[in-house]
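K.L.:
Quick one: sequence and predicted model below, then my questions.
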Amino acid sequence: MQKLFKYNWQVRRDWFEWCESVDEQELLKSRIGGPGSILYTLFHIVDVEHSWIRGLQGKIETEMPPFEECASVQKLRDYSERCHAEIAPFILAWNSGMENQILSDKNDAGEWEKFRYGEIMRHVLAHEIHHIGQLSVWSRELGKGPITANLIRRGLFDR
């Protein structure tokens, strides 16, 4: 599971680099088929990962900054790095004994739901991959090639 998180983190860093070559107005333009703009989608990816993993760590939910405070490539990259620094140790310490631990969480209707830690970890992984696919479509609409989604050739399995 850690390899897939490392994959997502590499791809996300590549997308931040890709964003540096695109006009900021294009990055902030509202798009069809996703949560919003290119930058907002990256913000959403970071926020969802951070929020769920903090929950698994037993940390009290904190107020995320409004998107407007992160609405540039560098500010969003900085926010992503801060969130990453906080949650990476938990993810990298993941072991099979954590798989069936339970997290209770309130849904939008205010009702309590229970989730296995392993289910949440896989949800976070799939969530980012899903939105990266949307970024790939939007990059083609801009006439730019997307970041490769290949898992191979990233050096993740060299050891």
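P.N.:
Happy to help now that I have it.
K.L.:
When you work out contacts or count neighbours from here on, use the C-alpha atoms and nothing else.
P.N.:
Noted.
K.L.:
mind checking which helix or strand the residue nearest the centre of the chain is in?
P.N.:
In the chain, the C-alpha nearest the mean C-alpha coordinate belongs to residue 45, at 3.2 Å (Cα atoms, centre = their mean). Secondary-structure assignment from DSSP states H and E places residue 45 in helix 38-56.
K.L.:
which residue sits closest to the residue nearest to the centre of the chain, ignoring its sequence neighbours?
P.N.:
The shortest distance from residue 45 to any residue that is not its chain neighbour, by Cα to Cα, 6 or more residues apart in numbering, is 5.7 Å, and that residue is residue 128.
K.L.:
Next up, a structure to set beside the first:
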Amino acid sequence: MVISRSDVMVSCGRKVDSCMNEVEKKQPHRDMFHNRREIECLLTASQIRSRQHLIETMLSCIRQLFEYNIAQRRRILKLLEQVDREDLTRGLGVGWGSIHGILVHLMNTEIYWIDTVLRGVETERVLSEECEDMDAISKHWSRVEENTRNLLSDVNEAYLQNVQSVRWDGTIISFTVAKALLHVATHEIHHRGLVIGLLRQMGYDPPDVNML
């Protein structure tokens, strides 16, 4: 969400006209040009402060979502250490085949968005054969998590509004950094729910991962 003065003025236009009517009633002797300029400046400043507050709130929420994901991820990984490898790699008819496949997909998705798209760094993807057990998966994910934390510590309100673009199947897709980060966070939440459902189907007792 990039804020420009013209955007703000368009959104405030009706408010300016309404305020002008009130001023004209109370101070008919005043120069209307100066009245309008004063009102426009006041409304513009107010609108910018409001937008800025929203952006600051969004950044706080994004960081909280990632901290929540990291905390719940660790709980799930700890449980998966007790799951038979056969159950981890069993084909269950889901998009990534198995729980093991979902975990590798989640790591590579985070690498793609955080490193490749947002940081502009070509980080090698995690190969399925490199993740023979949960210990290997946890080590790979620690590296992914470190890069994500580094990015989040550097993010500020201005950077959050930057527009990035990627090309998928010949089509250019544009989005703000904020939207990309929200996508990464909600993507993991979705797949974590899938993993929990699969674990329950196999008779395991996954932890409660609600935020509250």
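P.N.:
Thanks, I have the structure now. Everything numeric in this text was worked out from a predicted model, so none of it was measured.
K.L.:
Got a TM-score for the pair?
P.N.:
The TM-score (TM-score structural alignment, normalised by the length of the first structure) is 0.87; 150 aligned residues with a Cα RMSD of 1.4 Å.
K.L.:
Give me the aligned partner of the residue nearest to residue 45 of the first structure over in the second structure.
P.N.:
Residue pairing (TM-score structural alignment): residue 128 of the first structure is matched to residue 188 of the second structure.
K.L.:
Also compute the angle for the helix or strand encompassing its match relative to helix 99-110, please.
P.N.:
Secondary structure here is read from DSSP H and E; on that basis residue 188 of the second structure sits in helix 177-201. Regarding helix 177-201 of the second structure and helix 99-110, their directions subtend 170 degrees when assessed with axes from the mean of the first three to the mean of the last three Cα atoms, to 10 degrees.
K.L.:
what's the neighbour count on the residue nearest to residue 45 of the first structure?
P.N.:
By other Cα atoms under 10 Å, 23 other residues sit near residue 128 of the first structure.
K.L.:
Distance of it relative to residue 46 of the first structure?
P.N.:
Residue 128 of the first structure sits 9 Å away from residue 46 of the first structure, going by Cα to Cα, to the nearest Å.
K.L.:
just the helices in the second structure please.
P.N.:
Secondary structure of the second structure by DSSP state H: the helices cover 5-26, 32-80, 85-89, 99-110, 134-154, 157-160, 177-201.
K.L.:
Out of the ones you listed, indicate the one that is most buried.
P.N.:
Most buried of the helices of the second structure by mean neighbour count (mean count of other Cα atoms under 10 Å) is helix 99-110; its value is a mean of 21.
K.L.:
What span of the first structure is that one aligned with?
P.N.:
Aligned by TM-score structural alignment, helix 99-110 of the second structure corresponds to residues 38-49 of the first structure.
K.L.:
Translate residue 11 of the first structure into the numbering of the second structure.
P.N.:
Aligned partner of residue 11 of the first structure by TM-score structural alignment: residue 72.
K.L.:
Tell me which residue of the first structure lines up with residue 124 of the second structure.
P.N.:
Under the alignment by TM-score structural alignment, residue 124 of the second structure pairs with residue 63 in the first structure.
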